[in-house]
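>>> sequence unknown, structure follows:
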């Protein structure tokens, strides 16, 4: 099982290695890591920390895309959950209640999306677009249209604290990815999700309760988005309903695709998506460290991502194998004709 997993994510690992090597050439100290007495610091550590929101969103997005769906509302759910967490902590509810309410808001948002998709039958891109456009208004109502700040150190720890020297957001997204991956592969859930994504009607005939499964998948996406929202809010010690999670749904989808997962549903890889999130954040950090003007950042990132996707394209791999077979056949023919 481990060998198959490594073989499947090998292109993503090679890509990540090449991106890290490129950034290291531009910024030689990129891989330098030191310990300041309380935590590990360095650009590479910062990449692991800053990857948390996209990685968390990517976990839930992978499951949704595996069912041949899409969730455009995860960035908005981040804003809602962050707003709920900040409102609750400033109201004196304490850390456990604040986190629980924020996660509950994410689960309710996922339940809403899941019901629209699985029960009402609305296309996923349209169903989640509804919450994407309306959700920031909900978050603004919670924060009363302002950046809601707080000073609670316990909540701030989730976004900027460290555990055994490792940034807590890094621990959180890695733990979430590992738990979800084990749950998917050690139980029948992963197989049921893949079956639903390949053919929902056929899986229903085989006894799979596709309706409940789809609702659960969108709720899982909402749960992961709520964790990302808590991390983002805790990091800046404030809830910014306008900018929290803005356009991160696109990075999450991109992480899934770079991770080798198909948008057509079916077989999926959580590990691949996590590597995709690291690739995206490494590119972001590399562009920042290289000193390019900010207006060029998105263009450079788009070009690099396009190159990565082209190099990972199955069609390109198939064409390369075809060319290699032609070359081998030509060489064999030449050898056979040589006296």
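Received, thanks. Please read all numbers here as calculations on a predicted model, not as lab measurements.
>>> alpha carbons only for contacts and neighbour counts from here, please
Fine.
>>> how about the strands in the stretch 51-200 of the chain?
Counting by DSSP state E, counting those that start in this stretch, the segments of the stretch 51-200 of the chain that form strands are 148-149, 162-163, 166-167.
>>> Outside of stretch 297-307 itself, which residues are in contact with it?
283, 284, 287, 288 (Cα atoms under 8 Å, 6 or more residues apart in numbering).
>>> For the longest helix along the chain, list every residue counted as buried.
Counting residues, the longest helix found in the chain (DSSP state H) is helix 210-236. Residues 210-211, 213-235 are the ones in helix 210-236 that count as buried (16 or more other Cα atoms under 10 Å).
>>> List the first helix or strand encountered after it toward the C-terminus.
strand 238-239 (DSSP states H and E).
>>> Who are the packing partners of that following strand?
If contacts are counted by 3 or more Cα pairs under 8 Å, 6 or more residues apart in numbering; DSSP states H and E, strand 238-239 sits against helix 74-90, strand 148-149.
>>> give me every residue that touches the residue positioned nearest the centre of the chain.
By Cα atoms, centre = their mean, the chain has its centre lying nearest to residue 58, at 1.9 Å. Neighbouring residues of residue 58 by Cα under 8 Å, 6+ apart: 252, 253, 255, 256, 273, 274, 277.
>>> ditto for residue 164
residue 39.
>>> Out of the helices and strands packed on strand 238-239, which is closest to residue 30?
helix 74-90 (28.9 Å; Cα to Cα).
>>> next one: that closest one to chain centre, how far?
Centroid separation between helix 74-90 and its chain, computed with Cα atoms, centre = their mean, to the nearest Å, is 18 Å.
>>> How about stretch 66-73?
Offset of stretch 66-73 from its chain centre (Cα atoms, centre = their mean): 12 Å.
>>> and for that stretch, what are the contacting residues?
Contacts of stretch 66-73 (Cα under 8 Å, 6+ apart): 61, 64, 124-125, 128-129, 131-132, 135, 193-198, 214, 218, 221, 249-250, 261-268.
>>> Quick check: ChimeraX command selecting the buried ones in those residues.
To isolate the buried members of the contacts of stretch 66-73 in ChimeraX, using 16+ other Cα under 10 Å:
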select :61,64,124,128,129,131,132,135,193,194,195,196,197,198,214,218,221,249,261,262,263,265,266,267,268
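>>> ok, now how distant is the residue nearest to residue 263 when sequence neighbours are not counted from residue 141?
Excluding its sequence neighbours, the residue lying closest to residue 263 (Cα to Cα, 6 or more residues apart in numbering) is residue 65, at 5.9 Å. Distance of residue 65 to residue 141, computed by Cα to Cα, to the nearest Å: 31 Å.
>>> this is the other structure I want to compare:
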């Protein structure tokens, strides 16, 4: 009898632990973005048996999965910068224009410097990053210094940015013939695209800063309650300004990858509507658009989801313009799910159905 009681108690304890583990797993913010990505990839694998195949050829790894990750790299960089801004209750809808400015500045720099050695490459990278930082500083000053609403402040550069880029390029598409620069967007390291290492480095540095220093705590405090954070002594204005600068630098890095990948800089079309994709990636990753709660890993998953969705739409032969409609539906769905009123009504409906079944 004692053995039976002990066995039942042990079984009950194991079941309780499994239940707690399952609830913890279901409540994890990365579960649904990860599940969405897996379902997208699995669906492609079912309709196209060779979709998930990987090949090692000429010292490089090839396959659709590698292509998705490679093509999502610029969006992933911009999404990391956007995550930090949104976590602080901000928004930056000028990232597409900043990408175009940085790409044009880099192409112009290479075109006006002798293509000998690596000096033009470093000059182009430094010039592009400086341009992105200046754009971020401008946006941050309008938000922090002038007190403008973030969407209005960044709308100014969104409208004027492409005009600035076209002025630098003379209204022309700048073509590049410089192998070291092309390596940024087309090169491979250890068999993988170099762009993936750029994203990994930026993610690791940002994660380190947010996890191993007080910066992450400050960002959450400002996002939850800016006034309380200010009273507590948090330098909210400086941190917000720094977030916009970082967002500009992230967009500039994305511009380097985009322009080096196609060996040209198109001031009119580079990064067009990228701000929509970046905001959607952040939202899909589980970050609250109202600030406070954010996930860098979730934003990376969101960028991969968007690129996988785009690849799926093209693979099944749907017209490209439908891609924009699908993204709009996703934005609508995400905003509804993030609405406290909508979530409350959904929980009440599920509770009512459960009571009726009981």
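Received, thanks. The model shown is predicted, which means the values in this text are computed figures rather than measured ones.
>>> ok, back up a step: the residue nearest to residue 263 of structure 1 matches what in structure 2?
Counting by TM-score structural alignment, residue 65 of structure 1 lines up with residue 86 in structure 2.
>>> That match contacts residue 290, doesn't it?
Yes: look at residue 86 of structure 2 against residue 290 with Cα atoms under 8 Å: they come within range, at 7.2 Å.
>>> When residue 65 and residue 141 of structure 1 are compared, which one has more neighbours?
Neighbours were counted for residue 65 of structure 1 and for residue 141 using other Cα atoms under 10 Å; residue 65 has more, 28 against 14.
>>> Quick one: residues contacting the more buried one.
By Cα under 8 Å, 6+ apart, the contact set of residue 65 of structure 1 is 197, 262, 263, 264, 265.
>>> Mind jotting down where the helices sit in the stretch 1-150 of structure 1?
For the stretch 1-150 of structure 1, applying DSSP state H, counting those that start in this stretch gives helices covering 2-26, 43-50, 52-66, 74-90, 95-115, 124-143.
>>> In structure 2, what range does the fifth one match?
With TM-score structural alignment applied, helix 95-115 of structure 1 matches the range 121-141 in structure 2.
>>> just checking, which of the contacts of stretch 297-307 of structure 1 belong to helices?
Filtering the contacts of stretch 297-307 of structure 1 for helices - DSSP H - leaves 283, 284, 287, 288.
>>> can you put the residues you listed in JSON lines and add neighbour count?
Shown next, in JSON lines, are those (neighbours: other Cα atoms under 10 Å):
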{"residue": "283", "neighbour count": "23"}
{"residue": "284", "neighbour count": "17"}
{"residue": "287", "neighbour count": "20"}
{"residue": "288", "neighbour count": "13"}
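>>> Closest one to residue 296 of structure 1 out of the residues you listed, please.
residue 287 (9.0 Å).
>>> Residue 317 of structure 2 corresponds to which position in structure 1?
Matched by TM-score structural alignment, residue 317 of structure 2 corresponds to residue 291 in structure 1.
>>> Can you give me the neighbour number for that match?
10.
>>> Return the distance of it relative to residue 49 of structure 1.
The gap separating residue 291 of structure 1 from residue 49 of structure 1 is 21 Å, by Cα to Cα.
>>> The aligned residue in structure 1 for residue 196 of structure 2: what's it in contact with?
Alignment note: residue 196 of structure 2 maps to residue 170 in structure 1; criterion TM-score structural alignment. Contact partners of residue 170 of structure 1, counting by Cα under 8 Å, 6+ apart, are 48, 49, 51, 52.
>>> Residue 202 of structure 1 -> structure 2?
With TM-score structural alignment as the criterion, the equivalent of residue 202 of structure 1 in structure 2 is residue 228.
>>> Mind reading off the mean deviation between whichever strand or helix holds that match and structure 1?
Using DSSP H and E, residue 228 of structure 2 maps to helix 226-231. Comparison of helix 226-231 of structure 2 with structure 1 after fitting gives an average deviation of 1.1 Å (mean Cα distance after the TM-score superposition for structure 1).
>>> so how far is that helix off the chain centroid?
Worked out by Cα atoms, centre = their mean, helix 226-231 of structure 2 lies 28 Å from the chain centre.
>>> And stretch 282-297 of structure 2, by the same measure?
Taking Cα atoms, centre = their mean, one finds stretch 282-297 of structure 2 lying 10 Å from the centre of the chain it belongs to.
>>> Over which residues of structure 1 does it lie when aligned?
By TM-score structural alignment, stretch 282-297 of structure 2 lines up with residues 256-271 in structure 1.
>>> how long is stretch 27-46 of structure 1 from one end to the other?
End-to-end for stretch 27-46 of structure 1, by Cα to Cα: 14 Å.
>>> which residues in structure 2 does that stretch match up with?
Mapping stretch 27-46 of structure 1 onto structure 2 (TM-score structural alignment) gives residues 48-67.
>>> which of the contacts of stretch 297-307 of structure 1 sit farthest apart?
283 and 288 (8.6 Å).
>>> And residue 191 of structure 1? What does it align with in structure 2?
Using TM-score structural alignment, residue 191 of structure 1 pairs with residue 217 in structure 2.
>>> ok, that match - how many residues close by?
14.
>>> so what's it closest to, chain neighbours aside?
Ranked by Cα to Cα, 6+ apart and with sequence neighbours excluded, the top spatial neighbour of residue 217 of structure 2 is residue 210, at 7.6 Å.
>>> right, and that neighbour touches residue 216 too?
Yes: counting by Cα under 8 Å, residue 210 of structure 2 touches residue 216, with 4.0 Å between them.
>>> returning to that earlier point: with residue 260 of structure 1 as the reference, measure out to the residue nearest to residue 263 of structure 1.
Residue 65 of structure 1 is 12 Å from residue 260 of structure 1, by Cα to Cα.
>>> now residue 64 of structure 1
Here residue 64 of structure 1 is placed at a distance of 15 Å from residue 260 of structure 1 (Cα to Cα).
>>> show me what contacts the residue nearest to residue 149 of structure 2 when sequence neighbours are not counted?
Counting by Cα to Cα, 6+ apart, residue 149 of structure 2 lies nearest to residue 143, which is 6.2 Å off, once chain neighbours are set aside. Residue 143 of structure 2 is in contact with 149, 150, 153, counting by Cα under 8 Å, 6+ apart.
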